[in-house]
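> this one's sequence-less:
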């Protein structure tokens, strides 16, 4: 069978500023990409940029690379912060080019430490009542209003939207210099990632949970781990065994909130004649650091982010997964699990062409073939500015003449 075609090359506005919008657009086309997914809303990060003129580091902040329509945000309790003006102009220059690939608006929704710090009541809360400031909770009415307004702002510019972090997030990642010298094991860490904010607690209680009992059980599990209890796996069976049946009510309430928010955002995007691609970050949760995901296939672990892939796919125009796995067989298993869950929905798979997932062009080809055979409709690459140029060149090989059959 033929390989799934290349979709978007992911890029940052800083890439456009460093190399020029026309050059980045030319490079994307030259490498064979059909489109560019350019960040128009992003989060805090420190990134190595191997080919950015004199720079080799970029510090990113929370905010949007757009000039906001003030009427849309009048009276909003949460509103996005502005990104640097020169990068915002670079995005506009790209969109104004006559000769460019299609552009998708890569939009980070609920991963926003700045807004979490300003509005801690809108952030996820652990069983101890600690706010996870980098994680805005999709059950919060203020957060849902923010996400809807942001989608309206972005889609009104005439671009399709790739929605990152339009879901819950995990405990382990998102802030700056997360430190713990008290290891708790994967199961207790998953317990710490459960949200007990007002919205999630109300939804769980309405579904039949005794939320206070569940939170007390969660605190006891984590404290026992701090005291040296044996670790247990982060599986639904293991968590239900230690937390009881109330857990299921909480998880269903959380996933229902994500699904309904995806539907709400998709409706706004479609009102502007655009499409919404929902990005499921489970693959990043499992394999971000080393490309060595463990445990059940990705679709079976999407509950960590309060995602029901089948339900969300029904509300979206495309479903995007992160294939952060070095082993082609594991990648195939993850992609196949999502394909089974989302049915005939358009399925895109994002690969990293270099460290830590991919060793060579031939290795990349084997993963493109594995993802294709497992059901991917499009292959996408992350990211232009963070991959060394020789690594970007690897993308050509799977699609070179004479190498197009998997």
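Looks like it arrived, so ask away. Since the model is a prediction, treat every value here as computed from it, not as a measurement. Numbers count the residues shown, from 1 in each chain.
> From here on, just use CA atoms for contacts and neighbour counts.
Will do.
> Now residue 380. Nearest residue, chain neighbours left out?
Leaving out its chain neighbours, the residue that sits closest to residue 380 by Cα to Cα, 6 or more residues apart in numbering is residue 350, at 4.5 Å.
> Roughly how far does that neighbour sit from residue 395?
12 Å (Cα to Cα, to the nearest Å).
> what do you get for residue 325?
17 Å.
> burial count for the residue nearest to residue 380?
26 (other Cα atoms under 10 Å).
> Assign it to helix, strand or coil.
What DSSP: H, G, I helix; E, B strand; the rest coil gives for residue 350 is strand.
> what about the longest helix in this protein?
Using DSSP state H, we find that the single longest helix of the chain is helix 246-271.
> buried ones in that helix?
The neighbour-count check on helix 246-271 (16 or more other Cα atoms under 10 Å) flags 246-270 as buried.
> From the contact counts, what lies against it?
Packing partners of helix 246-271 (3 or more Cα pairs under 8 Å, 6 or more residues apart in numbering; DSSP states H and E): helix 141-155, helix 198-206, helix 211-226, helix 236-243, strand 276-280, helix 309-315.
> which residues touch the fifth one?
Spelled out, that is strand 276-280. 160-166, 262, 266, 269-270, 302, 307, 312-313, 316-322 (Cα atoms under 8 Å, 6 or more residues apart in numbering).
> on that earlier part again, so between residue 325 and residue 395, which is more surrounded?
Taking other Cα under 10 Å, residue 325 and residue 395 do not tie; residue 325 has more neighbours (27 against 24).
> Just confirm the more buried one is within a strand.
No: when the secondary structure is assigned by three-state DSSP, residue 325 falls in coil instead of a strand.
> re the thing from before, wait, the residue nearest to residue 380 touches residue 376, no?
No: using Cα atoms under 8 Å, residue 350 makes no contact with residue 376, being 9.8 Å away.
> who are the neighbours in contact with the residue nearest to residue 63 when sequence neighbours are not counted?
Nearest-residue entry for residue 63: residue 81, 4.4 Å, with adjacent residues in sequence omitted and distances by Cα to Cα, 6+ apart. Residues near residue 81 by Cα under 8 Å, 6+ apart: 62-64.
> same thing with residue 204?
Neighbours of residue 204 in contact, by Cα under 8 Å, 6+ apart: 210-211, 249-254.
> nearest to residue 189, of the residues you listed?
residue 251 (15.7 Å; Cα to Cα).
> what about the closest residue to the closest one other than its chain neighbours, distance to residue 222?
The shortest distance from residue 251 to any non-neighbouring residue, by Cα to Cα, 6+ apart, is to residue 306 (6.7 Å). Distance of residue 306 to residue 222, given as Cα to Cα: 20 Å.
> ok, and here's another one to check against it:
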């Protein structure tokens, strides 16, 4: 059987004495517990004290102000209480579950709104406040400090990195009202190319005519471009790869220096990808497990693509939430197909958000694999 982990938030367990045993009964070995996270409005269908938690982007261990430099995260105390990660982790360990720290890096609207010059800016000049751009030294230092503070304050030896690279136009937050624009995947990739000050400087230093490039991108959006490469030079992609690799190296080095033994990375083998999954075109140095998005039943290709890159361990990120049906046989078949395609680990989203019926299908599916 592949290794199995389920995802959760600290508030799913703090204040609910029954929650750790319920999650332990699902058959997974560990919980990937949010240690830093973006803004979210989350259901808590079983919690004895609430049914909905509205959380801003924040850090779920204490924010020690002297540890931070230019960019500082918000603490999560207003909605999650003091040191909520460690309290939840202790309750999970008590029932025999391992705990992995789920660390969201560049997706932080609270930090971004205070520091718009450090955010992704598209060719039209629109700032994506939820998206910190890793071309900035301050963002790399923020990521490094984020990992250091979480690992030092929690003692975790396994971490899962999300948004370890730039985010783009596809945010799926606030009240998202962009679908009607009918932007193609190529349009979305073009709208995700960053023109912040640091990226502009890097482009200019690489010999690119930034004004001409920006004009070409603006003209191509919505005009039916078939590929990004029709509009944008390979140098732009190479710069993005370099910036993402620098962030990844900084956080991996910091994690290893503080005793982390296993580092997993949400990733996809798509060079122009932005968002929760880092774009990879080769095996990421220092990463033990690459996690492919696999929420759709026709997503085995993502696992196979990471396998072709030579990734040793490959996780499959599976959801038990809508639009996936509450059907244990279909979930089991989906997971089995991913394992057959090369997945060695199953990452199941999300123990706290799922109804009792959906937790039942997770339990049944894991038991049948």
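Yep, that arrived. On a predicted model such as this, the values are computed, not experimentally measured, just so you know.
> TM-score of the superposition?
Taking TM-score structural alignment, normalised by the length of the second structure as the basis, the two superposed chains have a TM-score of 0.90; 361 aligned residues with a Cα RMSD of 2.2 Å.
> For stretch 143-159 of the first structure, list every residue counted as buried.
Within stretch 143-159 of the first structure, the residues scored as buried using 16+ other Cα under 10 Å are 143-156, 158-159.
> Which residue of the second structure is paired with residue 315 of the first structure in the alignment?
Taking TM-score structural alignment as the criterion, the aligned counterpart of residue 315 of the first structure in the second structure is residue 286.
> Contacts only, for its match.
249, 252, 263.
> The first structure: which residue goes with the first one?
Taking TM-score structural alignment, residue 249 of the second structure has residue 263 as its aligned residue in the first structure.
> ditto for the last one
If you follow residue 263 of the second structure across to the first structure using TM-score structural alignment, you land on residue 276.
> cool, and residue 177 of the second structure?
Taking TM-score structural alignment, residue 177 of the second structure has residue 179 as its aligned residue in the first structure.
> what sits against its match?
Per Cα under 8 Å, 6+ apart, neighbours of residue 179 of the first structure: none.
> how much space between it and residue 271 of the first structure?
Here residue 179 of the first structure is placed at a distance of 43 Å from residue 271 of the first structure (Cα to Cα).
> thinking again about what came up before, surely the residue nearest to residue 251 of the first structure is in contact with residue 167?
Yes: shown here, residue 306 of the first structure and residue 167 form a contact pair, counting by Cα under 8 Å, at 6.5 Å.
> Which one's more surrounded, those two?
Neighbours per residue (other Cα under 10 Å) separate residue 306 of the first structure from residue 167, with residue 167 holding more: 29 against 25.
> so who does that one touch?
So residue 167 of the first structure contacts 110, 137-138, 258, 305-307 (Cα under 8 Å, 6+ apart).
> Looking at those, which is nearest residue 363 of the first structure?
Of the contacts of residue 167 of the first structure, the one sitting nearest to residue 363 of the first structure (Cα to Cα) turns out to be residue 305, at 29.3 Å.
> List the residues that contact the closest residue to the closest one other than its chain neighbours.
Sequence neighbours aside, residue 168 is the residue nearest to residue 305 of the first structure in space, at 4.7 Å (criterion: Cα to Cα, 6+ apart). Residue 168 of the first structure sits next to 110, 135-138, 254, 258, 304-307 when contact means Cα under 8 Å, 6+ apart.
> what sits up against the strand or helix carrying residue 329 of the first structure?
Here residue 329 of the first structure sits within helix 328-342, counting by DSSP states H and E. Applying Cα under 8 Å, 6+ apart, the contact partners of helix 328-342 of the first structure are 293, 297-300, 309-311, 313-314, 319, 321, 323-325, 347, 349, 366-367, 370-371, 373-376.
> That helix vs strand 276-280, what angle?
130 degrees (axes from the mean of the first three to the mean of the last three Cα atoms, to 10 degrees).
> list the buried ones in helix 328-342 of the first structure?
328, 330-339, 341-342.
> Among these, which one sits closest to residue 189 of the first structure?
residue 334 (22.2 Å).
> Translate the closest one into the numbering of the second structure.
Checking TM-score structural alignment: residue 334 of the first structure goes with residue 302.
> Now residue 310 of the second structure. Nearest residue, chain neighbours left out?
residue 283 (6.2 Å).
> isn't that neighbour right up against residue 313?
No: using Cα under 8 Å, residue 283 of the second structure makes no contact with residue 313, being 10.7 Å away.
> I'd guess residue 133 of the first structure is in a strand, am I close?
Yes: counting by three-state DSSP, residue 133 of the first structure is located in a strand.
> What is the neighbour count of it?
Using other Cα under 10 Å: residue 133 of the first structure sits among 24 other residues.
> And it? What does it align with in the second structure?
Residue 133 of the first structure maps onto residue 129 of the second structure when the alignment is built from TM-score structural alignment.
> Tell me who's in contact with its match.
108-109, 112-113, 116, 119-120.
> again, only using 6 Å
Listed by Cα atoms under 6 Å, 6 or more residues apart in numbering, the contact partners of residue 129 of the second structure are 109, 112-113, 119.
> Now the aligned residue in the first structure for residue 337 of the second structure: closest residue in space that isn't a chain neighbour?
Matched across to the first structure, residue 337 of the second structure falls on residue 370, judged by TM-score structural alignment. Nearest residue to residue 370 of the first structure, sequence neighbours excluded (Cα to Cα, 6+ apart): residue 332, at 5.3 Å.
> Equivalent analysis for residue 103 of the first structure, please.
residue 36 (4.9 Å).
> Using the three-state scheme, assign that neighbour.
strand.
> count of neighbours near it?
26.
> what's the counterpart of it in the second structure?
Looks like residue 36 of the first structure aligns to residue 31 there (TM-score structural alignment).
> Can you tell me the closest non-neighbouring residue to residue 368 of the second structure?
In space, residue 368 of the second structure is closest to residue 332, 6.8 Å off (Cα to Cα, 6+ apart).
> Residue 381 of the first structure is in contact with residue 348, isn't it?
No: taking contacts as Cα atoms under 6 Å, residue 381 of the first structure lies outside contact range of residue 348: 10.4 Å.
> between these two, who's got more neighbours?
Between residue 381 of the first structure and residue 348, residue 348 has the larger neighbour count (other Cα under 10 Å), namely 30 against 23.
> residue contacts, the counterpart of the more buried one in the second structure?
Residue 348 of the first structure maps onto residue 315 in the second structure, with residues paired by TM-score structural alignment. By Cα under 6 Å, 6+ apart, the contact set of residue 315 of the second structure is 290-291, 343-346.
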